[in-house]
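> Sequence plus predicted model, see below.
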Amino acid sequence: MHRLPLPEAEAALGDELSTVRPDLSAAYAAGLPGARAAVLTRLWRALAHEPLPWIARRERGREGLTLHLADGRRLHGPHADPYATSAYVTELRLDERAYDRPDRLVTALAVPHASGFATELGHSVASLALSRAQPGLSGGEPAASWEWEQRVVDGHPYHPNCRSRPGFSVAEQLAYGPEHRPVVELGLVPVDDCLVRGEWPKWLRDEDRVLIPVHPWQAAHVLDRGHQEGFSAHPLMSLRTLALPDGPHVKTALSARLTSSVRDISVYSIETSATVSEFAEEIAARTDGLLHVTRTLGAVSAHSPALAAVLREAPDLYARAGERVVPVAALAATGLPQAPGWTARFARLALTVGLRLLDLGVALEAHGQNLLVVLSAEGEPLRLVYRDLADIRVSPLRLARHGIAAPRMSGRIVTDDATTLRRKLFGSLVAGALGATVGSAAALREDLGSAVDDLPRTADLAALLEEPLPTKALTLMRLEPGTPGDSWACLPNPFTGRAS
């Protein structure tokens, strides 16, 4: 292994940290090797399974996996478990040289757009080490769902850009990142000409003007207008969505690229928010009480994706006495005690709800951030809560088969394409939320096997059991930034082992 100076992003963050929070410097430096391995493991998953055009073929042997590149080079690493969440890759070997730093490996690969992606990976490693540098949480079990969210330190379980926050200084990461447990002071921008959907509350109005909550990072770096003092809130996993103390959640526009996407709020999302919310509430009522959807209370936009906000219910409203609501992403990240067979019972609940809605004509983007589980006092999974309806998909054809009127809307949410609908649900729920919860292909196979026995035998279930499992090709999308829409990869099916 070649021992080189720290990459630019790691060194730059360390230098800034020594000024802003010198008490964290030692923990940050100690955390860098683990952060590199965590990002390198995510990167290896992508290289092993995504349809990257510069990989000619993949060769699996007794000693691991070898990728034969189109230019004749070979990249070698361990066998790649597509559902593993532990950081098991500490180095990869490109021909005769070993790399333990993902940004330097991508730079050496020298494929199209490698330079920009390498920069993002460097930020991801540095920010992840910073996230892990904070002192551990003290006290008992969280009382509110937002407190569970702040215990998710490592971000996206499979994206190499799990902690990439370009444009954020160290001080801003500490001030706004949920894993650092800050209280964020939101500003309010008064707007005269505003698109409003739903009921925008009086406390967010100034006579005839609408007051739009704005994230302080957005106010400092993007908006060219003044704002007034707003209110305090707790940041959630998405960073740009925050929980008001004992109140609703507010989704703000954040024109920064986190993982794959710039997190502003499209005018389309605001225009359709009330219609989609009412429709989702109606559909959730058909799950025999197994699913609740957090209602969108109001949504506003200054006719710009950079200045908009959405108010929605807190998921905690759907917990009864003695119950608690936990984001699925927090299940594995926090080490929540679970009885034997718990993950299989949770998988049965999630698949029952997801496949039932898919059959009706609604595909949820049920990844670990959008999906929450209601637990009994003993920790048993009882019901689900789903939030953030902006990226669901709705099939008018499927709805009509069940005698359900389709919502009056058009645009990206509406599709009758079975592949698109299944990708949306299977990629987020099975390849994402369930895979990350159990943490390995073997465990996923075991839990899904026992979970599907009593499910209705629909064409969607047959596709889940028999076809390769779709997942977003997150690295391919970063290496082909000019390609619109999502790109997809096929993972080995936990039931059959089929990969293509």
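Sure, I can see it. Numbering: from 1, shown residues only.

> Please make it C-alpha for all contacts and neighbour counts, starting now.
Will do.

> For K472, which non-adjacent residue is spatially closest?
Once flanking residues are discounted, K472 sits nearest to W488: 4.5 Å by CA to CA, 6 or more residues apart in numbering.

> ok but H76 is inside a helix, no?
No: using DSSP: H, G, I helix; E, B strand; the rest coil, the assignment for H76 is strand, not a helix.

> I'd guessed it sits against L69; true?
No: counting by CA atoms under 8 Å, H76 does not reach L69; the two are 10.7 Å apart.

> And these two? Which one has more around it.
H76 (22 against 18; other CA atoms under 10 Å).

> so E172 sits in a strand?
No: secondary structure of E172 (three-state DSSP): helix, not part of a strand.

> contacting residues for it?
Counting by CA atoms under 8 Å, 6 or more residues apart in numbering, E172 touches W217.

> Relative to T437, how far out is it?
Distance, E172 to T437, by CA to CA, to the nearest Å: 30 Å.

> the helices in the stretch 401-500 of the chain, which residues?
Secondary structure of the stretch 401-500 of the chain by DSSP state H, counting those that start in this stretch: the helices cover 418-425, 435-438, 441-451, 459-466, 474-479.

> What lies in contact with the third one?
Where contact means CA under 8 Å, 6+ apart, the residues beyond helix 441-451 that reach it are 81-84, 343-345, 347-348, 351, 434-435, 438, 494-495.

> what's the angle between that helix and helix 459-466?
140 degrees (axes from the mean of the first three to the mean of the last three CA atoms, to 10 degrees).

> so how far is helix 441-451 from its chain's centroid?
22 Å (CA atoms, centre = their mean, to the nearest Å).

> What sits closest to L331 if chain neighbours are left out?
Nearest one to L331, counting by CA to CA, 6+ apart, is T437 at 6.5 Å.

> Contacts only, for the one you found.
Counting by CA under 8 Å, 6+ apart, T437 touches V328, A329, L331, A332, T343.

> Structure two is appended below for comparative analysis:
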Amino acid sequence: MYPPSAAVTEVAGELAALRPGLVPGFSAALPGARVAVLTRLWRALAHEPLPWVERREPSGDGVTLRLRDGRALYGPAADPYATHAYATTVELDGRPYDDPARLLAALGVPHGDGFAAELAHSTASLALSRAAQSEHPDTAPAHDWEWEQRVVDGHPYHPNCRARPGFSVAEQFGYGPEHRPLVRLGLVPVPASAALVSGTWPDALRDGSRLLVPVHPWQAAHVLKRRYDEQRPAHPLMSLRTLALPTGPHVKTALSARLTSSVRDISVPSVTSSAALSAFAERLAARTDGLLHTTRTLGAVTDGTPELAAVLRESPQVYAGQGERVVPVAALPLTGLPDAPGWLVGFARLALTVGLRLLELGVAMEAHGQNLLVVLDAQDVPVRLVYRDLADIRVSPARLARHGIEVPELPELPARILTDDEDTLRRKLFGSLVAGTLAATAGSGAALGAVLDTVVDDLPRTPDSAALREGPLPAKALTLMRLTPDRKGDLWAELPNPLK
């Protein structure tokens, strides 16, 4: 309908020079990528509390959004929990748009130009990711990191599901997990006297009086602007900045690039608190009757800046017993298991039991598809959960005190994760686990509602489970957050409760 965007033209040009054989596949993947990103954007327009939307009203088979400036947007009925792409066009005052970036540019909303550029990049990168799958054999994963590299489309609900601004096509092939590369991390020496260390930094990453800090090659080239002599091969995981070392541990690197919503640096407070937070989470997990493991932080280091830092933690695979396997929740749809009769109900019961029990004790997990993994037994029954990356949990001192649990003192825990606000705690868990993990695994509001209807009444009756039953379902307002760059922290949407 329109000429290609600058992002599409740029990616196509680089691809033609780098891998000309993939150009036809990239072109063929573009229409589907546009629909996928437009569907995610339309979900946000139809459900997030955008200040320039006056009201929303049913209209024929779809919904009309009345804008404050008098214009109208019309699109298909928007299931906020659907993961299939269905928004082929959206009309603005009767003019159809099939390109999400052009639609947002036409809306002319504050801060929309930058976000429109990200949407164009997300579309182009998604088409590139899909096209490149023809180069990879469709074999069963043999390692834990291979499951992560099977997730091609990125975030199931964020319009920036594959946006990687600042990455060339060669860098996407070289570092993107869905392209299955072997990344060579640089080792940057830092004098031990000038480093901040939490936990135990391993001898294998020491050189006399210097600590060797793993650095992502993109970070070294674009931010630190320095070379390094030593390297370590590693397999990139879903978050792109976290990689699996061949020896087993995972390393989280600083990556000063905007991926989906955030710039992925590692803050200095998160390094200094990582060992205490890891030990605290391990004590809390012990109260779940063996249903939850948290991957332990082995060591963290920084030179005092967020641009040069790294965290080493256990691989989730260490929590798999004989005949078991560990699968990231984001990869579950690829296994086919959610379609098996009763499987999704069993998984939802396990996840909600663990999540609500921890919330009652005083910890709200951010249990999205990257952070949460499930242990499957030899018959693929979900038996336990593994949770990793504690940086964004929320901890309630008041709830912990009610259960006689000691709270580590500041600065062992960062002040930003401490809160007794009930809405904040519930939003953190319900927004990630229910509106994110379970919804994306179910694939639609109808499927999610059926699962919750079967499971929720069996859960212990607490104020938190009552809030899950009775209120709207919170979800991060991901598009509103991108269009409100002057606001820090999470912004929220209230989605229709599928239980109702």
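It's in. Just so we're clear, the structure is a prediction, and the values are computed from it rather than from any experiment.

> And the TM-score between them?
The TM-score (TM-score structural alignment, normalised by the length of the first structure) is 0.97; 494 aligned residues with a CA RMSD of 1.0 Å.

> that older thread, would you mind putting the helices of the stretch 401-500 of the first structure into TSV with distance to A143 of the first structure alongside?
Shown next, in TSV, are the helices of the stretch 401-500 of the first structure (distance: least, CA to CA, whole Å):
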stretch	distance to A143 of the first structure
helix 418-425	30
helix 435-438	21
helix 441-451	29
helix 459-466	36
helix 474-479	34
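
> Identify whichever of the ones you listed lies nearest to L397 of the first structure.
Nearest to L397 of the first structure, of all the helices of the stretch 401-500 of the first structure, is helix 418-425, at 10.5 Å by CA to CA.

> where's the residue of the second structure most remote from its centre relative to V190 of the second structure, distance?
The C-alpha centroid of the second structure is most remote from G208, which lies 37.5 Å away (CA atoms, centre = their mean). In this view, G208 of the second structure and V190 of the second structure are 11 Å apart by CA to CA.

> same question, G299 of the second structure
For G299 of the second structure, the distance to V190 of the second structure - CA to CA - is 15 Å.

> isn't A80 of the first structure right next to R45, touching?
Yes: with contact defined as CA under 8 Å, A80 of the first structure reaches R45; the gap is 6.0 Å.

> Just list the residues touching H234 of the first structure, thanks.
H234 of the first structure touches W146, P178, R181, P182, V183, V184, L242, A243, L244, P245, counting by CA under 8 Å, 6+ apart.

> try it again with 10 Å
146-147, 149-150, 176-178, 181-185, 241-245, 249-250 (CA atoms under 10 Å, 6 or more residues apart in numbering).

> Which ones among those residues map onto helices?
W146, E147, E149, Y176 (DSSP state H).

> what about the last one, neighbour count?
Burial of Y176 of the first structure is recorded as 23 neighbouring residues (other CA under 10 Å).

> related to what we said a few turns ago, for V214 of the first structure, find the nearest of the helices of the stretch 401-500 of the first structure.
helix 474-479 (27.6 Å).

> And the closest one, what does it pack against?
Counting contacts by 3 or more CA pairs under 10 Å, 6 or more residues apart in numbering; DSSP states H and E, helix 474-479 of the first structure packs against helix 25-49, helix 114-132, strand 488-491.

> thinking again about what came up before, which neighbours do A80 and R45 of the first structure share?
V89.

> What are the boundaries of the strands in the stretch 251-400 of the first structure?
254-258, 261-263, 291-293, 296-301, 308-312, 324-327, 362-363, 371-375, 381-386, 393-394 (DSSP state E, counting those that start in this stretch).

> Look through the second structure and tell me its longest strand.
If you go by DSSP state E, the second structure has its longest strand at strand 183-191.

> continuing past it, what's the next helix or strand?
Counting by DSSP states H and E, the next helix or strand C-terminal to strand 183-191 of the second structure is strand 196-199.

> continuing past that next one, what's the next helix or strand?
strand 206-207.

> and that next one, how far from the first structure on average?
Compared with the first structure after fitting, strand 206-207 of the second structure deviates on average by 0.8 Å (mean CA distance after the TM-score superposition for the first structure).

> what's the average distance of the helix or strand that comes right after that strand to the first structure?
Toward the C-terminus, strand 206-207 of the second structure is succeeded by strand 210-215 as the next helix or strand (DSSP H and E). Its matched residues in the first structure lie on average 0.5 Å from strand 210-215 of the second structure after superposition (mean CA distance after the TM-score superposition for the first structure).

> what packs against strand 210-215 of the second structure?
Applying 3+ CA pairs under 10 Å, 6+ apart, we find strand 210-215 of the second structure packed against strand 183-191, strand 231-236, strand 250-253, strand 297-302, strand 309-313.

> what residues do H76 and L69 of the first structure have in common as contacts?
Joint contacts of H76 of the first structure and L69 (CA under 10 Å, 6+ apart) are R58, L94.

> most tightly surrounded among the helices of the stretch 401-500 of the first structure?
helix 435-438 (a mean of 26; mean count of other CA atoms under 10 Å).

> start and end residues in the second structure for that one, please.
Using TM-score structural alignment, helix 435-438 of the first structure corresponds to residues 439-442 of the second structure.

> Counting neighbours, what do you get for A106 of the second structure?
Neighbours around A106 of the second structure, by other CA under 10 Å: 14.

> can you tell me the helix or strand for it?
helix 100-107.

> Mean per-residue distance, that helix versus the first structure.
Counting by mean CA distance after the TM-score superposition for the first structure, helix 100-107 of the second structure comes out at 0.2 Å.
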